[in-house]
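K.L.:
Just a sequence and a predicted model for now, questions to come.
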Amino acid sequence: MRVIAGSARSLRLKTLDGPDVRPTTDRIKETLFNMIHNDIYGCRFLDVFAGSGAIGIEALSRGADSCYFVDESAQAAKCIEENLIFTKLKDRAVILRSDASAAIKRLSSSDLQFDIVFMDPPYKTGAEVKVLEALSESGIIHTDSLIIVEADLKTEFTYLSDLGFEIIREKKYKTNKHVFISLEQERK
């Protein structure tokens, strides 16, 4: 796995091992960032279920002002830190070793707001529902924030309206999809 573009272009990142690890492939990562490239520069990025940190590091490499990485695994936090040091992007990053919903609640007590929230939760666990609920109750997103969920193709998002969100775009791949979510228009 490598950084696709920007200041850390072509640098190979460390990855996590394990049967439940599914790093986003370089091809899917490149497609994702081609879709959001106009929103990256100068943004505040939140990478939830960050794993190796590859998505947030890509955002930093492409000019995001800052990135907060959230993962409850000690192994993931260590991997993210090593990748940030290697790419020389650590000075614009914060690593939160925490449960995703708890991290969002903790961030809510600050004045921080994120322009882009990316999450790649474990598939078929409903973890994305809990995080979206936490986001809807938090103050860390604003009217123009973009939330991107990487999910299994069969994952349903029919509950979004109940949380005040709507799907603005969906990109399907062979085995998964990216769902682009924002606050409902009438709530903006």
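P.N.:
Done, it's in. All figures in this text were calculated on a predicted structure; none of them were measured in a lab.
K.L.:
Every contact and neighbour count from this point should use C-alpha atoms.
P.N.:
OK.
K.L.:
Okay, strands next: where are they in this protein?
P.N.:
For the chain, the strands defined by DSSP state E cover 44-48, 66-71, 93-97, 114-119, 141-152, 165-172, 176-183.
K.L.:
helices or strands up against the fifth one?
P.N.:
Using 3 or more CA pairs under 8 Å, 6 or more residues apart in numbering; DSSP states H and E as the contact criterion, the elements in contact with strand 141-152 are strand 114-119, strand 176-183.
K.L.:
putting a second one here so we can go through both:
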Amino acid sequence: MRVIAGQARGHRLVAVKGWQTRPTTDRVREALFNVLGHRVLGAHCLDLYAGTGALGIEALSRGAAYVYWVEKAKAAWQVIEKNRQTTKMLQGEIVKRDVYVACQQWLAEGRSFDLIFADPPYHQGQLLPLLPLMARGLLAPSGTLVLESASDEELPEMVDHLRKRRSDRYGDTVLHYYQWDDLDAPQG
């Protein structure tokens, strides 16, 4: 596993030991960031269920402004910090708590983010409860939410004002891209 492009290109990333963390593969990460393109530049990002921190580090390497890595597993915090130090992608912080608790707090504070990545463990039903939090304002009106799921997990086309814009399959993995529906975007 390595950083695909940008300032930290080619740096190897450490993985969390054991079977509980499944990092997004280089191939899937490369495809994801090719789709996002210029939207990464200057973005404030959330990397939910951060695991190794690879998605947030890749975003910083490609020009994102800041990343919050949200992860509750202590072994993963240590790996994220090691990967941040190795790549010198330090513009962010590791939030050591449950994803739902962190997202609820940011919602209560009125915070929103340009890019949100969520890659929870497959087949544990964690994506569907997360979508309404994003729709209530955690995703900025011009932002993009990227959910990673197993290929046999279904996600809705619409949740409140968020519309699934595309889904791309890579073997057993599917990336789902959500954005605000144009009709519901704030005017001005």
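P.N.:
Good, I have the coordinates. Bear in mind that the values here come from a model prediction, so they are computed numbers and not experimental data.
K.L.:
Fetch the TM-score of the aligned pair.
P.N.:
The TM-score (TM-score structural alignment, normalised by the length of the first structure) is 0.93; 185 aligned residues with a CA RMSD of 1.4 Å.
K.L.:
Residue 85 of the first structure and residue 92 of the first structure, how far apart?
P.N.:
Going from residue 85 of the first structure to residue 92 of the first structure by CA to CA, to the nearest Å gives 11 Å.
K.L.:
And for residue 83 of the first structure?
P.N.:
For residue 83 of the first structure relative to residue 92 of the first structure (CA to CA), the value is 13 Å.
K.L.:
and these two? which has more neighbours close in?
P.N.:
residue 83 (22 against 15; other CA atoms under 10 Å).
K.L.:
The more buried one contacts residue 11, doesn't it?
P.N.:
No. Contact between residue 83 of the first structure and residue 11 fails when scored by CA atoms under 8 Å: they sit 9.5 Å apart.
K.L.:
What separates the first and last residues of stretch 141-158 of the second structure, distance-wise?
P.N.:
End-to-end distance for stretch 141-158 of the second structure: 15 Å, by CA to CA.
K.L.:
which residues are contacting it?
P.N.:
Residues outside stretch 141-158 of the second structure that contact it (CA atoms under 8 Å, 6 or more residues apart in numbering) are 113-120, 122-123, 127-128, 139, 163-164, 169, 171-180, 185-186.
K.L.:
what's the longest helix anywhere in the second structure packed up against?
P.N.:
In the second structure, with assignment by DSSP state H, the single longest helix is helix 74-87. Here helix 74-87 of the second structure touches helix 54-61, strand 92-95, going by 3+ CA pairs under 8 Å, 6+ apart.
K.L.:
Show me which residues of the longest one are buried.
P.N.:
If you call a residue buried by 16 or more other CA atoms under 10 Å, then helix 54-61 of the second structure has these buried ones: 54, 55, 56, 57, 58, 59, 60, 61.
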